[in-house]
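[1] please find the sequence and the predicted model below.
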Amino acid sequence: MSVWATVLLFSAASLPAMGEPVPVPSGMEVTFHDVVREEPVGTGPIYRFRFVAPEIGGDSPRAHSEVSGDMDRLCQDYALPRLSEVGPPPSRVLISLMEVPVEFGVASPEIAQYFEAYSIGEDRCIWEAF
């Protein structure tokens, strides 16, 4: 039996098209990429909202500390309002920033990526340390 079942969600009505810009507090360029739903055995679903943010890579990358507020905002103002459209209530929401699009589940150590996990409570995202 599989520990994880992964389904890519592209058809939810409230999700924008892949590549649509999403404003963040830092002002860096961020675009929506996709949502991945995971079903760990014994817990509720986990939704990974994945975004492309070229400025986290390259010759002068932005540090995680510079974009953590962006990730908080992406959870609160972007993911949270769309949760009812993508499926049942999640056990956790993960926000991912990647320098360039990366296939989900494929190791890409040469590509800069940042991840944050959040639980959902009282209509807000609550940051969780990994």
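    Received, thanks. Residues are numbered from 1 along each chain as shown.
[2] please count neighbours and contacts with C-alpha atoms only from this point.
    Fine.
[3] and the longest helix anywhere in the chain, what does it pack onto?
    Of all segments of type helix in the chain, defined using DSSP state H, the longest is helix 64-73. Packing partners of helix 64-73 (3 or more CA pairs under 8 Å, 6 or more residues apart in numbering; DSSP states H and E): strand 92-98.
[4] gap between the strand it packs on and the chain center?
    The gap between where strand 92-98 is centred and where its chain is centred comes out at 3 Å by CA atoms, centre = their mean, to the nearest Å.
[5] can you check stretch 86-106 too?
    Chain-centre distance of stretch 86-106: 4 Å, with CA atoms, centre = their mean.
[6] same question for stretch 19-36.
    10 Å.
[7] follow-up on the earlier one: what comes up buried for the first helix or strand past the longest helix of the chain going along the chain?
    Once helix 64-73 ends, the next helix or strand along the chain (criterion: DSSP states H and E) is helix 83-86. Along helix 83-86, these residues count as buried under the neighbour rule (16 or more other CA atoms under 10 Å): L83, V86.
[8] list of residues touching helix 83-86?
    Here helix 83-86 makes contact (CA atoms under 8 Å, 6 or more residues apart in numbering) with L9, A12, A13, S14, P89, P90.
[9] only the buried subset of those residues, as a PyMOL command please.
    Remark: buried members of these, expressed as a PyMOL selection using 16+ other CA under 10 Å:
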select buried, resi 90
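[10] second one coming, line it up with the first:
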Amino acid sequence: MRAGVLALALSLGPAAAAQEEALRLPSGQAARLFEVLTDRPAGGGPIYRFRYVAEGFSAGAERLDAISADLAWLCEAHALPRIPNSGPRPGRVIISLADRGSEFGVYDEAVTQVFEAYRVEGDRCIWEMF
């Protein structure tokens, strides 16, 4: 795991995350939480990374709208309720969706993965262009 990135204890250890029920996304795809990571860059609020896996996931321009809706739904319906209410609010929430698990920060050409960054406003995730 990359220096400065720590696994976040949100009452979910790696084994618990693997056992969590599949989430039915707006597109109909089923996804599971793979892991949650956090770090705190200098001068900003914490960044929460929620990484999800959906077997058979594929990306492509023709699926852009469905994928965007799935990522936004994962942020608002699943990730935000799992961020602690005490302490500093997140500077960003990053949602990723992949066809299989992979080591964070390590490129693997066999993995299909997409991700988006959001800022949090109340109970809403607002898309942030990279």
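    Everything's here; your move. As the structure is a prediction and not an experimental result, all values here were calculated from the model.
[11] TM-score for these two?
    Scored against TM-score structural alignment, normalised by the length of structure 1, the superposed chains reach a TM-score of 0.82; 124 aligned residues with a CA RMSD of 2.5 Å.
[12] farthest-separated two in the contacts of helix 83-86 of structure 1?
    A13 and P90 (18.2 Å; CA to CA).
[13] ends of stretch 26-34 of structure 2, what's the gap?
    Chord length of stretch 26-34 of structure 2, first to last residue, is 19 Å (CA to CA, to the nearest Å).
[14] buried residues in it, which are they?
    For stretch 26-34 of structure 2, a neighbour-count test (16+ other CA under 10 Å) marks Q29, A30, A31, R32, L33, F34 as buried.
[15] likewise for stretch 91-104 of structure 1?
    By neighbour count on 16+ other CA under 10 Å, the buried set for stretch 91-104 of structure 1 is R92, V93, L94, I95, S96, L97, M98, E99, V100, P101, V102.
[16] return the member of those residues nearest to H64 of structure 1.
    Of all the buried residues of stretch 91-104 of structure 1, L97 has the smallest distance to H64 of structure 1: 9.9 Å, by CA to CA.
[17] go ahead and confirm that closest one touches F115.
    Yes: when contacts are counted by CA atoms under 8 Å, L97 of structure 1 is listed as touching F115 (6.6 Å).
[18] tell me where structure 2 has strands.
    If DSSP state E is used as the criterion, the strands of structure 2 fall at 6-7, 23-24, 30-39, 47-53, 92-98, 113-121, 124-128.
[19] dump the ones you listed to JSON lines, plus distance to E76 of structure 2.
    As requested, those are exported to JSON lines (distance: least, CA to CA, whole Å):
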{"stretch": "strand 6-7", "distance to E76 of structure 2": "21"}
{"stretch": "strand 23-24", "distance to E76 of structure 2": "13"}
{"stretch": "strand 30-39", "distance to E76 of structure 2": "14"}
{"stretch": "strand 47-53", "distance to E76 of structure 2": "12"}
{"stretch": "strand 92-98", "distance to E76 of structure 2": "10"}
{"stretch": "strand 113-121", "distance to E76 of structure 2": "9"}
{"stretch": "strand 124-128", "distance to E76 of structure 2": "6"}
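[20] and stretch 104-119 of structure 1, how far from the chain's centre?
    Taking CA atoms, centre = their mean, one finds the center of stretch 104-119 of structure 1 at 9 Å from the center of the full chain.
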